[in-house]
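Undergrad: Just to be clear, the model below is a prediction. Sequence and coordinates:
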Amino acid sequence: MAIRNHTSIADFLLLGFSEHPEQPPLLFGLFLGMYLVTVLGNLLIILAVVADQHLHTPMYFFLANLSLIDTCFSCTIVPKVLVNILTQHHTISHTGCLVQMYFFMALALLDNFLLAVMAYDRYVAICLPLHYTTIMCPQHCLLLVAASWLCAHLLAFSLTLLMSQFSFCASHSIPHFFCDLLPLLKLACSDTQIFQVTMFAEAALSGVVPLACVLVSYAHIMHTILKVPSAGGKHKVFSTCGSHLTVVTLFYGTLFLVYFQPSYSYSADTGMVASVVYTMVTPMLNPFIYSLRNRDIKGALWRLSGWRR
């Protein structure tokens, strides 16, 4: 029992990219560049929305929240990866691992919920324009964001609490670059049946339900677009929704690839590649996707920089 208790609190080894010793300088430079672009790009979006009165609308309020979440999401994962690559010291404490897993899950769930909220906002704006100001009033927007934060943290806390009860009496080497659910689950020597049932139930609640909301919203939007007589009107609607659909596709595509599969079929290599996409690439691309396709954001950034177009 003493050995069991000792091993349950031992440090973990985040093997990550350590199997390729010739690549650390390249990976460090690549990940550092992506991290700086992610943080700077998302902070610029937040600053533009806060500073420009023209962007004080529900759509940009949700976008600023998404940028904040992406910034925090990246800060939860990438700094530790950079330290591990630079120092070749791959250990992380049991507590540190659980804390990282908690914030990773909470912020990923927040992305799920907020993308659904943004789809609903577009649905109301396009399909119910006369009721938009009433339905998407500031109080309702705050309520939607607050509910997303609360649900995400409650779901993440429940899984983290269950994971904290496990004993890890086998190898403590995690074949990943951060403390993700499935790699940790494969190391547990406790009975994980309750955890797996809870995890799949929460995945259905936090993944399938928001995605269904997105799909239903866009089905109604497409139906409305087909009724628009002018090509210019259709192009304007597509332009408004295109950025959001691109982000949804990137985010959900990689999440479904990793998490909607049985734990016994989990592949470390596939999981790491997909994880790099949704932990580093997607948060980095979001500011570009929203700013390059959005005249209001580009105008706000120009005004923020002091230039006039």
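TA: Everything's here; your move.

Undergrad: From here on, just use CA atoms for contacts and neighbour counts.
TA: OK.

Undergrad: secondary structure element for Ala156?
TA: helix 138-164 (DSSP states H and E).

Undergrad: Helices along the chain, start to end?
TA: 2-8, 24-51, 58-87, 94-127, 132-135, 138-164, 181-187, 193-203, 209-225, 231-259, 268-276, 282-292, 295-305 (DSSP state H).

Undergrad: Quick one: those as CSV, columns for distance to Ala170 too.
TA: Output for these, formatted as CSV (distance: least, CA to CA, whole Å):
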stretch, distance to Ala170
helix 2-8, 8
helix 24-51, 28
helix 58-87, 23
helix 94-127, 14
helix 132-135, 54
helix 138-164, 15
helix 181-187, 6
helix 193-203, 18
helix 209-225, 36
helix 231-259, 23
helix 268-276, 17
helix 282-292, 34
helix 295-305, 51
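
Undergrad: Around the closest residue to Val237 other than its chain neighbours, count how many other residues there are.
TA: Closest residue to Val237 apart from its sequence neighbours, by CA to CA, 6 or more residues apart in numbering: Ile225 at 7.3 Å. Burial of Ile225 is recorded as 20 neighbouring residues (other CA atoms under 10 Å).

Undergrad: Let me know whether Ile225 touches His235 as I believe.
TA: No: Ile225 is beyond contact range of His235, at 9.3 Å (criterion: CA atoms under 8 Å).

Undergrad: which residues does the residue positioned nearest the centre of the chain contact?
TA: Nearest to the mean C-alpha position of the chain, counting by CA atoms, centre = their mean, stands Ala108 at 3.8 Å. Listed by CA atoms under 8 Å, 6 or more residues apart in numbering, the contact set of Ala108 reads Phe73.

Undergrad: hold the first one in mind and look at this next one:
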Amino acid sequence: MENTNDTTGINFILLGLLNYTQIHIFFFSVVLMTFLTSLMSNIFMIMLIRMDSRLCTPMYFLLSQLSLMDVMLVLTVVPKMVGNYLMHIRSISSAGCGAQIFLFVTLEGGECFLLAAMAYDRYVAICHPLRYPILMNQKLCLHMTAGSWLLGGVDGLMQAGVTLSFPYCHSREINHFFCEAPSLVRLACTDTMIFEFFMYICCVLMLLIPVSFILASYGLILITVLRMHSAAARKKAFATCSSHLAVVGFFYGTIIFIYMRPKSYRSVAHDKVVSAFYTIFTPVLNPLIYSVRNKEVKGALRMWLEKYFQ
């Protein structure tokens, strides 16, 4: 039975991702375990980078910011989803909905630009290793990180503000498990075509500009690696970049699937599943990929384990 308070006019209703069947209860357990694993692994990655002096480089500083964004992303979406499911309620206030839109867009947008900054870091490290301390200095690293947060925040503020300014005079049932601007705009009882057009253009820019920069960086990296005479050097360069490329592939693949498909190809059910993948499951993959594929992270982890468990 759903809580009757869900029908209040001041709240939106999140229809959610899961029902109360046996198979969905199993999926809920998987989501909860993935959330806890993501939270602990990303926090541990941040702490490991801060504690180990060998990881005090621009590459790992950017990685710690990626983990911070992932922690905030799962905290933005999953606790409300879990609370509603366990308490058999589906309501969310307008303020809560606006906060979810703002934080979600800020973090997703920030991560787009942060991944581009990480690609530039790899480009400089492999193509200009002798000039790395100059081209990738601490000041530039801080500027790129701050710019990623700022650009994501501006986009999030605009989307949240405009979305909540529309009148919602009919159904307030959002067919999603969290407040996402496209799902909310479908409920507005006014013409939103102009806003949807600008939101689409904004998403294209927020995705394609960083993706183009990443592809250009890795194109130059590939040319440099193929010119290397040492097989060991080529292997090391590919190993260094493969972790970042795996994260980029998971992240951008799901985002582009959600935001850049024509409306005629969209399915609400499919969108919810893909959204669950990049908001719940992708954040747990990032620390796993970087720890498994990175010798320096594995070395720092081994030293930490030996220090505290021997």
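TA: Arrived safely. Everything numeric in this text was worked out from a predicted model, so none of it was measured.

Undergrad: Mean deviation, the helix holding Ala156 of the first structure versus the second structure?
TA: Compared with the second structure after fitting, helix 138-164 of the first structure deviates on average by 0.8 Å (mean CA distance after the TM-score superposition for the first structure).

Undergrad: Stretch 276-283 of the second structure aligns to what range in the first structure?
TA: Aligning stretch 276-283 of the second structure against the first structure (TM-score structural alignment) gives residues 276-283.

Undergrad: Against Ile46 of the second structure, how distant is Tyr60 of the second structure?
TA: Distance, Tyr60 of the second structure to Ile46 of the second structure, by CA to CA, to the nearest Å: 9 Å.

Undergrad: same question but for Cys112 of the second structure, I mixed them up
TA: Distance of Cys112 of the second structure to Ile46 of the second structure, computed by CA to CA: 19 Å.

Undergrad: who has more neighbours, the two?
TA: More crowded of Cys112 of the second structure and Ile46, by other CA under 10 Å: Cys112, with 25 against 20.

Undergrad: what's the average per-residue distance for stretch 23-38 of the second structure once overlaid on the first structure?
TA: Stretch 23-38 of the second structure versus its aligned partner: 1.6 Å mean (mean CA distance after the TM-score superposition for the first structure).

Undergrad: buried residues in that stretch?
TA: Using 16 or more other CA atoms under 10 Å as the test for burial, stretch 23-38 of the second structure gives Phe28, Val31, Leu32, Thr34, Phe35, Thr37, Ser38.

Undergrad: And stretch 152-161 of the second structure, by the same measure?
TA: Neighbour-count burial for stretch 152-161 of the second structure flags Gly152, Gly153, Asp155, Gly156, Leu157, Gln159, Ala160 (criterion: 16+ other CA under 10 Å).

Undergrad: Can you name the residues in contact with that stretch?
TA: So stretch 152-161 of the second structure is contacted by 98-99, 101-111, 181, 199 (CA under 8 Å, 6+ apart).

Undergrad: Could you identify the most distant pair in these?
TA: Among the contacts of stretch 152-161 of the second structure, the pair separated by the greatest distance (CA to CA) is Gly98 and Glu111, at 19.8 Å.

Undergrad: tell me the contacts of the alignment partner in the second structure of Leu68 of the first structure?
TA: Counting by TM-score structural alignment, Leu68 of the first structure lines up with Leu68 in the second structure. Residues near Leu68 of the second structure by CA under 8 Å, 6+ apart: Asn42, Ile43, Ile46.

Undergrad: What about the first one, how many residues nearby?
TA: Looking back up the chat, that one is Asn42 of the second structure. 26.

Undergrad: what stretch of the first structure does stretch 134-148 of the second structure fall on?
TA: With TM-score structural alignment as the criterion, stretch 134-148 of the second structure aligns to 134-148.

Undergrad: swap in stretch 46-58 of the second structure?
TA: Going by TM-score structural alignment: stretch 46-58 of the second structure matches residues 46-58.

Undergrad: List the buried residues in the matching stretch.
TA: Buried, per 16+ other CA under 10 Å, within stretch 46-58 of the first structure: Ile46, Ala48, Val49, Val50, Asp52, Leu55, Thr57, Pro58.

Undergrad: now, the most widely separated pair of these?
TA: Longest span within those, CA to CA: Ala48 and Pro58, 14.4 Å.

Undergrad: ok so, going back, quick one: the helix holding Ala156 of the first structure to helix 193-203, angle?
TA: 160 degrees (axes from the mean of the first three to the mean of the last three CA atoms, to 10 degrees).

Undergrad: how far is helix 138-164 of the first structure from where the chain is centred?
TA: Its chain's C-alpha centre and that of helix 138-164 of the first structure lie 14 Å apart, by CA atoms, centre = their mean, to the nearest Å.

Undergrad: between that helix and helix 94-127, how many degrees?
TA: Relative orientation of helix 138-164 of the first structure versus helix 94-127 (the same axes, to 10 degrees): 150 degrees.
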